[in-house]
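S.K.: The sequence and its predicted three-dimensional model are supplied below.
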Amino acid sequence: MSNTLLIILLAFAAAALIAFVMFSRRRTPSTTAPQENLPPAPVAEQLIPLGQRRIVNESEHQIPRRHLDDNAMKVVYRLQDAGFEGYLVGGCIRDLLLGHTPKDFDIATSAHPEEAEELFRRGRLIGRRFKLLHVRFGREVIEVATFRASHDQEETTQDQARTAATGMILRDNVYGTIEEDALRRDFTINALYYDVRDHTVLDFANGYPDLKQRQLRMIGDARERYREDPVRMLRAARFAAKLGFEVEPGTAAPIRELAALLGNVSPARLFDEVLKLLQSGHGEASYRQLQRFGLFAFLFPQTDAALEHDEYPVETLLINALCNTDRRLSQGKSVTPAFLFAALLWYPLQLRIKQLEQISDLPPIPLLHEAANQVLAEQVRSTAIPRRFSTPVREIWELQLRLPRRQGKKADQLMEHPRFRAAYDLLVLRENSGEPLQGLSQWWTDYQSSNPMTRRDMVPADQDDKPRRKRRRRPRNRPTQDSRPSNE
């Protein structure tokens, strides 16, 4: 009897142990579970004073270690082995927390740029306004930045920091601590640091709760931060479009008022920002954010002015071009800024041609060239267009005049042009946007997919294809014996 009772008690104990283990597994989150499965805690309970350290453990943030870049980890470990602090920081951590694949990995360190450069044989210092170290691993570049601090420090020298009368920072090489560095960053969701030693995320600006709430918030006074760097207004539009986040009211409010400060930014830098906005796979959403905040007019003033002309489907073509670019990028296809600028400036070009027609009697092609020169010259005052892109833009525009001329062998010759495909794509977008082209784009679509025999029937014969009569040359009047010059 005692043996039977003992067996029953052991069975109950085993069942209780199994139930406890199963309950514990359900309570313990997996380190590889998707972030979306974690219900966010109320934001009010998570807010901390700016500059205070919040530590988010791996069991909570659940960033899989296998998603960390090996080369970036090598750089961090090298910095730490040399006695410096080193963290993965910024957009890469933000994207990992959102379940996205980071485009690149950045590192923040306590080492000054010159100190960090000595540690890496493949490192190179770049920048004057903002010194950075680039460490190259084949085609991959890891960017290393020193912790920055506020310009208000008494020991700050003119060489370390310089600010324009508008408040724009011209030089930012004031170094500080990780806490100071976090508060010098733009948005709270970009002020998150990953510590590779214990795999925790450090948050000094309430970026983690803002990320949970899908909210874009500027660190500090938004008006002052935009004056320091007007490009932050473009970044606000870009992150709102890319991430689908809502811009916090205090962050959004000053943008329209301060949008004109973009005029103080170099056109070369704005060209890079335009590519990030419109050629990163979220161009259509970025355009709508730019219009929402009144920023588009300072990037493409001629296109913005053309929107007022009802005779052209300006915005329809613009949105179709951006959607086409987004679709190509989602399919892994290549895109070129030349096509984007050709589409964005196509109707400003048409308006300029009309103006020149009233004061000039140039033929169509020379007239287009002159209008193109003027439109591009005006555009580069806002955003630079490198020559390697401006030349193809001109060729794409010129082909728009040549594509209707399909007689004889001209169609086949046009198809051999290096810009034909881009010009054809623009032609299709123009007609799909409502421009009356009498089915020209469909003709070219059919022509490309037809065999040589069918193509021959699709084009009318050109007089140039008919055999020409050979013109008889008149014999030269050879000098007679008497008329030849004498050597005597």
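M.R.: The structure has been received and is ready for your questions. Numbers count the residues shown, from 1 in each chain.

S.K.: Please count neighbours and contacts with C-alpha atoms only from this point.
M.R.: OK.

S.K.: Quick test: name the residue nearest the centre of the chain.
M.R.: When the chain is reduced to its mean C-alpha position, the nearest residue by C-alpha atoms, centre = their mean turns out to be residue 276, at 1.5 Å.

S.K.: For that one, which three-state class applies?
M.R.: Three-state assignment for residue 276 (DSSP: H, G, I helix; E, B strand; the rest coil): helix.

S.K.: Equivalent analysis for the one 4 residues further on, please.
M.R.: For residue 280, the secondary-structure state derived from three-state DSSP is coil.

S.K.: Quick one: residues contacting the residue nearest to the centre of the chain.
M.R.: By C-alpha atoms under 8 Å, 6 or more residues apart in numbering, residue 276 lies in contact with residue 238.

S.K.: Distance-wise, check it relative to residue 242.
M.R.: Counting by C-alpha to C-alpha, to the nearest Å, the gap from residue 276 to residue 242 is 10 Å.

S.K.: in which helix or strand would I find residue 180?
M.R.: Residue 180 belongs to helix 178-184 when elements are defined using DSSP states H and E.

S.K.: Tell me the helix or strand right after that helix.
M.R.: Scanning forward in sequence from helix 178-184 by DSSP H and E, the next helix or strand is strand 192-195.

S.K.: Would you state the strands of the stretch 151-300 of the chain in chain order?
M.R.: For the stretch 151-300 of the chain, strands defined by DSSP state E, counting those that start in this stretch occupy the ranges 161-163, 169-172, 192-195, 200-203, 215-216, 246-247.

S.K.: how many neighbours does residue 55 have?
M.R.: When neighbours are defined as other C-alpha atoms under 10 Å, residue 55 has 15 of them.

S.K.: Wait, it touches residue 199, no?
M.R.: No. Under the contact definition of C-alpha atoms under 8 Å, residue 55 does not touch residue 199, with a separation of 10.2 Å.

S.K.: Alongside the first one, take a look at this:
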Amino acid sequence: MSQLQTQSIEPTIVPRDRHVISRSRISDHALKVLYRLKTAGYGAYLVGGGVRDLSLNRDPKDFDVATDATPEQVKALFRNCRLIGRRFRLAHVHFGPEIIEVATFRALTPSDGEQNNDRVMEDGMILRDNVYGDIEEDALRRDFTVNALYYNIADFSIVDYAGGMADLEARQLRLIGEPEVRYREDPVRMLRAVRFAAKLDFVIDPATADPIPRMADLLADIPPARLFDEVLKLFMGGQGAQTIDALRHYGLFRYLFPATDSALDDDPSGARLAFVKQALANTDARINDGRPVTPAFLFAALLWPAIMAQLPGEQLAPGIDPELLEQAVTEALERQLRRVAIPKRFSLPMREIWSLQPRLDTRSQSKARRLFGHPRFRAAYDFLLLRAEAGLADPALAQWWTEFQASSDDAPPPAPPRRRRRNRSR
């Protein structure tokens, strides 16, 4: 895999009557892109997760297309096309809210450190790759065998160069090529292995899994903004509770949430881990029920053990000095942002959820009424329930707030205090 192939590989062709993919389950817009490319004389294939999920009788989240047309040639065919990306040049064909991503076949990555304006590598890591090849090379440079399946719109067959159909049948996740080389090319592939295994309920092939713990430190070289996107994919796909176990098992979690990982290791009672896993389980339930979730609440839960570890006595004591809590929050966030970027649109609500926790430690009706009108009250209350479930807060306090809300459902929140007008002398 790490060197250009000198001999062609004969692909397995699965004809239409031997697979389950039907055009009726493919997006109309994806079909439009495929057929227009085909009519213009180009190869046109549905590829990647769309083929994988359809083969497993799942509904794909999106549909990607691979072709031998260059991005500029794709753009010439579609007025609604935009070219994006420097690291990987792609064509995005826009149909209202749906975007069909069209990628030109990429060439294999050589091991001799070849570098030019279109391909840049450093210490084995791909920094830019816009060298185009054929479908065989494109298939063999993809990450996992089950993501290297091509649905050919010309005859409705599946083209398989890497044994992906057999791995789908075996429910196995296997890297294409030498795992250590592939992880060095892009360390995020280690996170993708964990994510796909959890999403598909697959077993990671031993040869694919074995190098991960000793290569996990390569994640330290990944930009924090990219890791933010990967964290959202890991924990907002509906399998977050299983995912965190796998991340910790392979030693990956410490490179995403270092302070949290230390706080979980230093907690003999296991209450902090129970809190995080319950938060993830609740998030999973909401996602799988089609209800909205916010990354702010998710990140607030993932970082809470790191904040607790900074507090006196490593707990949120009643009547705690707000400055101590603010200092712990600031230290935890600063350390976290060096690994995973968190946009302010999420970090600011997170701070509000945390700052409301000591204020919820009250059974005063008047104070409760004032808090009831806070825009982050509901999220902070849900956070308190999770803390109580995990043994990190008084269950009786959580019950008091539940009963208070039940008795106050019809009561409007308190009006804001009126500002006094000051008499002005002429």
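M.R.: Yes, it's here. Quick caveat, the model's predicted, so the values are computed rather than measured.

S.K.: Quick TM-score on the pair, please.
M.R.: Once the chains are overlaid, their TM-score stands at 0.90 when taken by TM-score structural alignment, normalised by the length of the second structure; 403 aligned residues with a C-alpha RMSD of 2.3 Å.

S.K.: what do we get in the second structure for residue 268 of the first structure?
M.R.: In the second structure, the residue paired with residue 268 of the first structure is residue 225, using TM-score structural alignment.

S.K.: quick one: secondary structure of the residue nearest to that match when sequence neighbours are not counted?
M.R.: Nearest in space to residue 225 of the second structure, with sequence neighbours left out and distances taken as C-alpha to C-alpha, 6 or more residues apart in numbering, is residue 341 at 5.0 Å. With three-state DSSP as the basis, the three-state label of residue 341 of the second structure is coil.

S.K.: is it true that residue 341 of the second structure touches residue 227?
M.R.: Yes. Proximity of residue 341 of the second structure to residue 227 meets the contact threshold set by C-alpha under 8 Å, at 7.3 Å.

S.K.: More neighbours: those two, which one.
M.R.: residue 227 (21 against 18).

S.K.: Quick check: next helix or strand after the strand or helix carrying residue 354 of the first structure?
M.R.: Counting by DSSP H and E, the element that carries residue 354 of the first structure is helix 346-357. Next in sequence after helix 346-357 of the first structure, counting helices and strands by DSSP H and E, comes helix 364-379.

S.K.: what helices or strands is that following helix leaning on?
M.R.: Packed against helix 364-379 of the first structure by the contact rule (3 or more C-alpha pairs under 8 Å, 6 or more residues apart in numbering; DSSP states H and E) you find helix 346-357, helix 387-402.

S.K.: Give me the mean distance between the last one and the second structure.
M.R.: Here helix 387-402 of the first structure, set against the second structure after superposition, deviates by a mean of 0.5 Å using mean C-alpha distance after the TM-score superposition for the first structure.

S.K.: so that helix aligns onto which residues of the second structure?
M.R.: Here helix 387-402 of the first structure aligns to the second structure at residues 344-359, judged by TM-score structural alignment.

S.K.: Would you mark the buried spots in that stretch?
M.R.: Judged by neighbour count (16 or more other C-alpha atoms under 10 Å), stretch 344-359 of the second structure contains these buried residues: 346-347, 349-359.

S.K.: so how far is it from its chain's centroid?
M.R.: Using C-alpha atoms, centre = their mean, to the nearest Å, the distance from the centre of stretch 344-359 of the second structure to the centre of the chain it belongs to is 22 Å.

S.K.: ok, back up a step: so what's the match of residue 268 of the first structure up against?
M.R.: Under the criterion of C-alpha under 8 Å, 6+ apart, the neighbours of residue 225 of the second structure are 340-342.

S.K.: For the helices and strands packed on helix 364-379 of the first structure, give me TSV that also has distance to residue 20 of the first structure.
M.R.: Written out in TSV, the entries for these read as follows (distance: least, C-alpha to C-alpha, whole Å):
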stretch	distance to residue 20 of the first structure
helix 346-357	69
helix 387-402	66
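
S.K.: nearest to residue 63 of the first structure, of those?
M.R.: Distance to residue 63 of the first structure, taken as C-alpha to C-alpha, is lowest for helix 387-402 among these, at 39.8 Å.

S.K.: Now whichever helix or strand comes after the closest one on the second structure. Mean distance?
M.R.: Going down the chain from helix 387-402 of the first structure, the next helix or strand is helix 410-415, by DSSP H and E. Mean deviation of helix 410-415 of the first structure relative to the second structure after superposition (mean C-alpha distance after the TM-score superposition for the first structure): 1.7 Å.

S.K.: what span of the second structure lines up against the helix holding residue 180 of the first structure?
M.R.: Going by TM-score structural alignment, helix 178-184 of the first structure lines up with residues 135-141 of the second structure.

S.K.: Over to stretch 11-22 of the first structure?
M.R.: Counting by TM-score structural alignment, stretch 11-22 of the first structure corresponds to no residue in the second structure.

S.K.: Tell me which residues are up against that stretch.
M.R.: Taking C-alpha under 8 Å, 6+ apart as the criterion, no residue outside stretch 11-22 of the first structure touches it.

S.K.: Appreciated, that's everything.
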